[in-house]
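Colleague: Okay, structure incoming, though there's no sequence with it:
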């Protein structure tokens, strides 16, 4: 079973740089349970539009069926992300 974390970002985005180490730590600690997709909104506007990403960073947590469990806008702390990941695994 694998949960997907989609991290919508841009290279020029300051808050995205704050979000990066949080996501990297999660990926390191939950690597076998979590699949991380980094999506550059400048290069993937169609995907960003599909997920209705209007500001970044935005993180979308999906369960293994691809259903969106939670969407976080702005820098999100590890605890909140972990809680959503656990919910997606339930």
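Modeller: Looks like it came in fine. This one's a predicted model, so the numbers in the text were calculated from it and none came from an experiment.

Colleague: From here on, just use CA atoms for contacts and neighbour counts.
Modeller: OK.

Colleague: just the strands in this protein please.
Modeller: Ranges of strands in the chain, per DSSP state E, are 3-9, 34-40, 58-62, 68-73.

Colleague: Need these in a markdown table (columns: mean neighbour count).
Modeller: Formatted as a markdown table, the strands of the chain follow (neighbours: other CA atoms under 10 Å):
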| stretch | mean neighbour count |
| --- | --- |
| strand 3-9 | 23 |
| strand 34-40 | 16 |
| strand 58-62 | 24 |
| strand 68-73 | 16 |
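
Colleague: Next one for the comparison:
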């Protein structure tokens, strides 16, 4: 999953910030977002509010479509 997140960040990093958190090193973050399985993707808005959470692998195109489904324009022309 980290390879996909790296690709996503390279492509859309100016629009959406990608953070990879090791839940073993930061168990408080895992508790905050109720992460029980790895990988878990947590989608946050600009204010830090959780929009959605998905468990499991997502290919790049599915990740892009998911953000679009949450109302984010990945073309760089605004939300």
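Modeller: Noted; the coordinates are in hand. Not measured: the values here are computed from a predicted model.

Colleague: For the two chains, what TM-score is obtained?
Modeller: Once superposed, the chains reach a TM-score of 0.80 (TM-score structural alignment, normalised by the length of the second structure), with 72 aligned residues with a CA RMSD of 1.4 Å.

Colleague: if we can go back for a sec, how about TSV for the strands of the first structure, with distance to residue 15 of the first structure added?
Modeller: Formatted as TSV, these follow (distance: least, CA to CA, whole Å):
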stretch	distance to residue 15 of the first structure
strand 3-9	9
strand 34-40	14
strand 58-62	10
strand 68-73	11
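
Colleague: what's the closest of these to residue 86 of the first structure?
Modeller: Comparison of those against residue 86 of the first structure by CA to CA identifies strand 3-9 as nearest, at 8.9 Å.

Colleague: tell me what that closest one is packed against?
Modeller: Here strand 3-9 of the first structure touches strand 34-40, strand 58-62, helix 78-89, going by 3 or more CA pairs under 8 Å, 6 or more residues apart in numbering; DSSP states H and E.

Colleague: That strand maps to which residues in the second structure?
Modeller: The aligned range for strand 3-9 of the first structure in the second structure is empty, by TM-score structural alignment.
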